[in-house]
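Visitor: give me the fold of what follows.
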Amino acid sequence: MSSVSTDEVRQSIATTENVVSLEQIIIDAGKIACELFDQREAFLVDEKSPGQFVSEADRRIETFLRTQLKQRFGDRPVVGEELGGKYDGDGWVIDPIDGTSNFLCGLPLWSISIAYMEQGEPVLGAVYAPLIDTLAAACIGQGIRKDRTPFTRNDSRNPVPTFSVGENTIWQRENILRTLEQLRGDGFEIVRLRSASLSLAMAGLGQLDGFVERHLKIWDIAAGWLLCLEGGLKVNVEEHRGHERSIWTGVGEA
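Guide: This next block holds a predicted model:
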């Protein structure tokens, strides 16, 4: 991939051409991730916090993504879940494996997530779950893409209305249970994929009717946030102290 200047990136980041480039980068990262998935038992695993794991696979994929993004889009700010960086509302945000526990257990429900932020909002992004062959991408104002082609989301509910609900140790259990009760009262079946990025991508593509989780990091939601917006869903993002965010997306009001 050829390099471009920072000035060119500033002028052209949210374009269809750049979506196509981002799709290729994330597909290439997915190939590496699948190779690492087959070797997962050999990796050292650290526990970041209760129930939150990071493996050497996360670090390798994020390093690859940082290199490719710099080569294609120039020297821009980057923050990633594993290698850090400073996030001030502009630049790339990366989650190399969202759903690391699924990955380490041999489950296919994990994804790679990349987004470019401008003034705190996503303008370019992609989510790729290679083991279930799901690729979604978008740039602001140009609609959602599925498997590298333009895609139109069905506005109606699924035959079995289904909402994905995330779960983490910061979101208090009683509040999670209250959310589940409300959604079931509204007629939704509930699934938990243990990957916010993948849940949001599936909502944007119409495979789910919505997603909700509180107290996430920006890399968990950035690309999926954009995919849901460009898929035509309502999205409500709330910022908390410590740069945590809560997200709700669906066809109606939160």
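
Visitor: from here on, contacts and neighbour counts on C-alpha atoms
Guide: Will do.

Visitor: just the strands in the protein please.
Guide: Assigned by DSSP state E, the chain shows strands spanning 45-49, 52-55, 78-80, 91-98, 111-118, 121-129, 134-139, 144-146, 149-151, 162-165, 189-191, 210-216, 234-239, 245-250.

Visitor: okay, helices next: where are they in this protein?
Guide: In the chain, the segments counted as helices under DSSP state H are 6-12, 16-38, 56-73, 100-105, 173-185, 196-204, 218-230.

Visitor: ok now do the residue nearest the centre of the chain, which residues does it touch?
Guide: By C-alpha atoms, centre = their mean, the mean C-alpha position of the chain lies nearest to Ser197, the distance being 3.0 Å. Each residue near Ser197 by C-alpha atoms under 8 Å, 6 or more residues apart in numbering is listed here: Asp98, Ser111, Ile112, Ser113, Val127, Asp220, Ile221, Ala223, Gly224.

Visitor: who wins on neighbours among the residues you listed?
Guide: Greatest neighbour count in the contacts of Ser197, by other C-alpha atoms under 10 Å, goes to Ala223: 34 neighbours.

Visitor: to compare against the first, here's the next sequence to fold:
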Amino acid sequence: MAVELEQLCAVVLPLARQELLPRFNRVAAAVKADGSVVTEADLACQQAVSAALAAHWPQIPLLGEEMTTAEQQRLLADSAAGLWCLDPLDGTSNFAAGIPYFALALAYIRHGEVQLGLVYDPVRDECFSAARGQGAWLNGVPLRTRATGLALARCVALVDFKRLTPALATRLACSPPFASQRNFGSSALDWCQLAAGRGQLYLHGRQNLWDYAAGSLILAEAGGCAETLQGEPVLHVGLQPRSVVATLDPALFGPWRAWIAAAGG
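Guide: Now for the predicted structure:
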């Protein structure tokens, strides 16, 4: 059974609005074993989306962020036929603190590649989506590479300092090659802001599969470039976290990557 992006959006978006918005800034947060935050909204949204996907595509299993590591590993070991990868609430710390920057992120992975990606921001009602080889969209409008003509010194960079090495983080903070820096607190949405041209550079030291799977396809289909700090493809269908160096404009990727390498990244 083929999975159509339009149908997927129709199934998932109403659930994200229903499960997340009424709970925004109204639920208590707990801390998981890995130090990350989880709320009732994470669990309720994952349960609702999982049930809806199973009803429409019963043959495709779902790997969710809020599953145990053992469950996730079991699913990945048998993922060749395809699976969903869901982060029901990316930006949970923002959500719990009342900061309106969070999203649901969903990817369909098959044969080791992301085939479909969907990131939905219910606060702004913005749906970023992509289908492999077919393009990327924001609320149905195509996202395409735009040559900026900018030097690094004039760029806005989306940088998560927390997960970088102290040496690289210090160099970026004290001698940045860009004009301005932002860190919004949702990896999935950051990929999409880059794909939409709301910033020119991106750097993150550690993301999980559910953080980057959907967003990496959206950026790639918009014409952007990305790799890890080690120069490898970002996508790896496993639980090992991955770093990200990315730009939307391919002309900026080489200079950005070279500066990071020279700085010890």
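
Visitor: what's the TM-score here?
Guide: The TM-score (TM-score structural alignment, normalised by the length of the first structure) is 0.82; 234 aligned residues with a C-alpha RMSD of 2.5 Å.

Visitor: out of the helices of the first structure, nearest to Arg153 of the first structure?
Guide: The minimum distance between Arg153 of the first structure and these falls on helix 196-204, with 7.2 Å, by C-alpha to C-alpha.

Visitor: thinking again about what came up before, and the residue nearest to the centre of the first structure, what pairs with it in the second structure?
Guide: The equivalent of Ser197 of the first structure in the second structure is Ala188 (alignment by TM-score structural alignment).

Visitor: could you find the closest non-adjacent residue to the residue nearest to the centre of the first structure?
Guide: Closest residue to Ser197 of the first structure apart from its sequence neighbours, by C-alpha to C-alpha, 6 or more residues apart in numbering: Gly224 at 5.4 Å.

Visitor: ok, the one you found touching Leu200?
Guide: Yes. With contact defined as C-alpha atoms under 8 Å, Gly224 of the first structure counts as touching Leu200 (4.7 Å).

Visitor: neighbouring contacts of stretch 95-110 of the first structure?
Guide: Contacts for stretch 95-110 of the first structure (C-alpha under 8 Å, 6+ apart): 37, 40-41, 51-55, 58-59, 61-62, 65, 80-82, 111-114, 129, 131-132, 193-198, 219-220.

Visitor: buried members of those into PyMOL, please.
Guide: A single PyMOL command selects the buried members of the contacts of stretch 95-110 of the first structure (16 or more other C-alpha atoms under 10 Å):
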select buried, resi 37+40+54+55+58+59+61+62+65+80+81+82+111+112+113+114+129+131+193+194+195+196+197+198+219+220
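
Visitor: translate Arg59 of the first structure into the numbering of the second structure.
Guide: Match for Arg59 of the first structure (TM-score structural alignment): Leu43.

Visitor: tell me the spacing between its match and Leu15 of the second structure.
Guide: Here the criterion is C-alpha to C-alpha, to the nearest Å. By it, Leu43 of the second structure lies 13 Å from Leu15 of the second structure.

Visitor: list the contacts of the aligned residue in the second structure for Glu230 of the first structure.
Guide: Mapped onto the second structure by TM-score structural alignment, Glu230 of the first structure lines up with Glu221. Contacts of Glu221 of the second structure were listed using C-alpha under 8 Å, 6+ apart, and they are Ala130, Ala131, Arg132, Gly133, Gln134, Gly135, Ala136, Arg144.

Visitor: quick one, which of those are buried?
Guide: Using 16+ other C-alpha under 10 Å as the threshold, Ala130, Ala131, Gly135, Ala136, Arg144 are the buried ones among those.

Visitor: what's the counterpart of the fourth one in the first structure?
Guide: Ala136 of the second structure is assigned Ile144 in the first structure as its aligned equivalent, the criterion being TM-score structural alignment.

Visitor: OK, contacts around the closest residue in space to that match that isn't next to it in sequence?
Guide: In space, and not counting its chain neighbours, Ile144 of the first structure is closest to Ala138: 4.8 Å by C-alpha to C-alpha, 6+ apart. By C-alpha under 8 Å, 6+ apart, the contact list for Ala138 of the first structure reads Val19, Val123, Leu124, Gly125, Ala126, Ile144, Arg145, Leu226, Leu227, Glu230.

Visitor: hang on, the first one packs against Leu135?
Guide: Spelled out, that is Val19 of the first structure. No. With contacts counted by C-alpha under 8 Å, Val19 of the first structure stays clear of Leu135, the gap being 11.8 Å.

Visitor: so these two - more neighbours on which side?
Guide: With neighbours defined as other C-alpha under 10 Å, Val19 of the first structure and Leu135 compare such that Leu135 has more, 24 against 20.

Visitor: trace that one over to the second structure, please.
Guide: Matched to the second structure by TM-score structural alignment, Leu135 of the first structure sits across from Cys127.

Visitor: again with Leu208 of the first structure
Guide: Per TM-score structural alignment, Leu208 of the first structure is aligned with Gly199.

Visitor: for its match, which residues are in contact?
Guide: Cys155, Val156, Ala157, Leu158, Gln193.

Visitor: which residues touch Leu198 of the first structure?
Guide: Asp98, Leu109, Trp110, Ser111, Val127, Tyr128, Ala129, Gly224.

Visitor: ok, Gly215 of the second structure to Ala77 of the second structure distance?
Guide: Computed as C-alpha to C-alpha, the Gly215 of the second structure to Ala77 of the second structure distance reads 23 Å.

Visitor: and Glu238 of the first structure, what does it touch?
Guide: Counting by C-alpha under 8 Å, 6+ apart, Glu238 of the first structure touches Arg245, Ser246, Ile247.

Visitor: can you put those in TSV and add neighbour count and distance to Gly74 of the first structure?
Guide: As requested, these are exported to TSV (neighbours: other C-alpha atoms under 10 Å; distance: C-alpha to C-alpha, whole Å):
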residue	neighbour count	distance to Gly74 of the first structure
Arg245	18	28
Ser246	18	31
Ile247	20	30
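
Visitor: which one of those is nearest Asn168 of the first structure?
Guide: Looking across these and measuring by C-alpha to C-alpha, the closest to Asn168 of the first structure is Ser246, at 11.6 Å.

Visitor: so what does the closest one match up with in the second structure?
Guide: Match for Ser246 of the first structure (TM-score structural alignment): Ser243.

Visitor: so how far is Val159 of the second structure from that match?
Guide: From Ser243 of the second structure across to Val159 of the second structure, the span is 12 Å (C-alpha to C-alpha).
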